[in-house]
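[1] Got a sequence here, can you build the structure:
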Amino acid sequence: MQTKTKAPLIAAFALTLAGLGAPALAASQDEINATLAADASIWSGLFALAVADEIRNNCPTMEARTVRATTFVYGLYSQARDYGFSRAEIRAFQTADSTEARMRSEVMAYFGQRGVREGQPDTYCALGQAEIAAGSQAGELLRAR
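    This next block holds a predicted model:
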């Protein structure tokens, strides 16, 4: 996967998580990470963000639906906050090596199953069009230029 610039979708999530928050019950960061990673709604939302971000970073005819993506990110953040974790704890989950490695692995497998090839923008564009047409979470975060 290419990283051209700090991705606005992921960056928006990171910025959202970087502020102040109420402290969670005494739990280790590993326990917090396990809790958030096990929440199917949060994980699938992060997955959709990562898929959409990779598509728009690698397809010159796709862009983010910025307002929709920002609203989506705040919704995910709210779900994570419902556990009582602070923004710093949620941010630590989001940036943990284990979270990033798992997400990268899942996104790359998803792309591979759908014919996306690194260095071939047309394959990213085709997937982006398919995601938009299917009305998937990732597709809802993208628009064709």
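[2] When you work out contacts or count neighbours from here on, use the C-alpha atoms and nothing else.
    Fine.
[3] got a list of what residue 143 touches?
    Going by C-alpha atoms under 8 Å, 6 or more residues apart in numbering, residue 143 touches 62-65, 132.
[4] ok, and the most crowded of these?
    Among these, the one with the most neighbours (other C-alpha atoms under 10 Å) is residue 64, at 25 neighbours.
[5] any idea how far the closest residue to residue 92 other than its chain neighbours lies from residue 58?
    Distances taken as C-alpha to C-alpha, 6 or more residues apart in numbering place residue 29 nearest to residue 92, at 7.7 Å, with adjacent residues excluded. Using C-alpha to C-alpha, to the nearest Å, residue 29 is found at 33 Å from residue 58.
[6] For residue 89, identify the helix or strand it belongs to.
    helix 87-95 (DSSP states H and E).
[7] And that helix, what's buried?
    87-94 (16 or more other C-alpha atoms under 10 Å).
[8] same thing with stretch 29-49?
    In terms of neighbour count (16+ other C-alpha under 10 Å), stretch 29-49 has its buried residues at 32-33, 36-37, 42-49.
[9] Which of those sits closest to residue 137?
    Nearest to residue 137, judged by C-alpha to C-alpha, of the buried residues of stretch 29-49 is residue 48 at 5.6 Å.
[10] Leaving out sequence neighbours, find the closest residue to the closest one.
    Nearest residue to residue 48, sequence neighbours excluded (C-alpha to C-alpha, 6+ apart): residue 138, at 4.5 Å.
[11] next up, for comparison:
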Amino acid sequence: MRFFLLLLALLCAVCALLVAWRFATLRSRGTTVSMRKLPASGEHGWRYGLLRYSGSTVEYFKLRSIVPFANVTFRRNEVQLRGHRELTVREASFLSPATRVVTMSCGEDTFEIALEPRAEMAFTAWVEAAPDARMDRIDAKSLRRKMSGNGQRS
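    Predicted coordinates:
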């Protein structure tokens, strides 16, 4: 019984340290948002968290999570904006009144993100700044290697 209590205390201490670490490292390094995965009905599924931009990816960290890594990661070239909408009356009761909802898809998943006006502008600019896949330049040397079929340098 004593071993079980010691193990339980140790587990609680580790969880408390993870929560404190996550809170301290993420609190001032992101944009506060609410996000939910679609399909969702009514006002269900919203989760508070924050977005942290990192070059060509944006990471979403749930507020109530203790994992030391991002809960969801979006790659800029996979994100497509699907539209914007205002909050419903029920959503306005628990989200900030100035918030707008952005609908986006990433791969086969669709999400709604509730953002303040400045955060919405930043997120939209980040998505639109993605280079077009047609703009990728082909290196002549790598193209010659591919054409020769052996993968050796020419």
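[12] TM-score of the superposition?
    Here the TM-score for the pair of chains, by TM-score structural alignment, normalised by the length of structure 1, is 0.26; 64 aligned residues with a C-alpha RMSD of 4.7 Å.
[13] hmm, back to that, and the helix holding residue 89 of structure 1, what does it pack against?
    The contact analysis (3 or more C-alpha pairs under 8 Å, 6 or more residues apart in numbering; DSSP states H and E) places helix 87-95 of structure 1 against helix 8-17, helix 29-38, helix 66-81.
[14] Report the next helix or strand after that helix in sequence order.
    Next in sequence after helix 87-95 of structure 1, counting helices and strands by DSSP H and E, comes helix 97-113.
[15] By residue count, which helix of structure 1 is the longest?
    For structure 1, the helix with the greatest residue count under DSSP state H is helix 40-58.
[16] Against which helices or strands is that helix packed?
    Helices and strands touching helix 40-58 of structure 1, by 3+ C-alpha pairs under 8 Å, 6+ apart, are helix 8-17, helix 29-38, strand 62-64, helix 66-81, helix 97-113, helix 121-134, helix 137-140.
[17] Minimum distance to residue 53 of structure 1: which of those has it?
    It's helix 8-17; of the helices and strands packed on helix 40-58 of structure 1, that one is closest to residue 53 of structure 1 (C-alpha to C-alpha) at 6.3 Å.
[18] buried set for that closest one?
    Result for helix 8-17 of structure 1 [16+ other C-alpha under 10 Å]: buried residues 8-10, 12-14, 16-17.
[19] What helices and strands are in contact with that helix?
    By 3+ C-alpha pairs under 8 Å, 6+ apart, helix 8-17 of structure 1 packs against helix 40-58, helix 66-81, helix 87-95.
[20] For residue 142 of structure 1, find the nearest of those.
    helix 40-58 (6.4 Å).
[21] tell me the angle of that closest one relative to helix 8-17?
    On the basis of axes from the mean of the first three to the mean of the last three C-alpha atoms, to 10 degrees, helix 40-58 of structure 1 is oriented at 140 degrees to helix 8-17.
[22] list the buried ones in the longest helix seen in structure 2?
    Criterion DSSP H: the longest helix present in structure 2 is helix 2-26. Within helix 2-26 of structure 2, the residues scored as buried using 16+ other C-alpha under 10 Å are 18-19, 22, 26.
[23] And the residues you listed, which is closest to residue 33 of structure 2?
    Using C-alpha to C-alpha, residue 26 comes nearest to residue 33 of structure 2 of these, at 13.1 Å.
[24] and that closest one, how far is that from residue 140 of structure 2?
    Distance of residue 26 of structure 2 to residue 140 of structure 2, computed by C-alpha to C-alpha: 43 Å.
[25] Kindly report the same for residue 146 of structure 2.
    Counting by C-alpha to C-alpha, the gap between residue 146 of structure 2 and residue 140 of structure 2 amounts to 10 Å.
[26] more neighbours, these two?
    Neighbour count, other C-alpha under 10 Å: between residue 146 of structure 2 and residue 140, residue 146 has more, with 13 against 9.
[27] three-state assignment of the more buried one?
    What DSSP: H, G, I helix; E, B strand; the rest coil gives for residue 146 of structure 2 is helix.
[28] In contact with residue 103 of structure 2, which residues?
    Contact analysis of residue 103 of structure 2 by C-alpha under 8 Å, 6+ apart lists 81-84, 110-113.
[29] rerun that using 6 Å as the cut-off
    82-83, 111-112 (C-alpha atoms under 6 Å, 6 or more residues apart in numbering).
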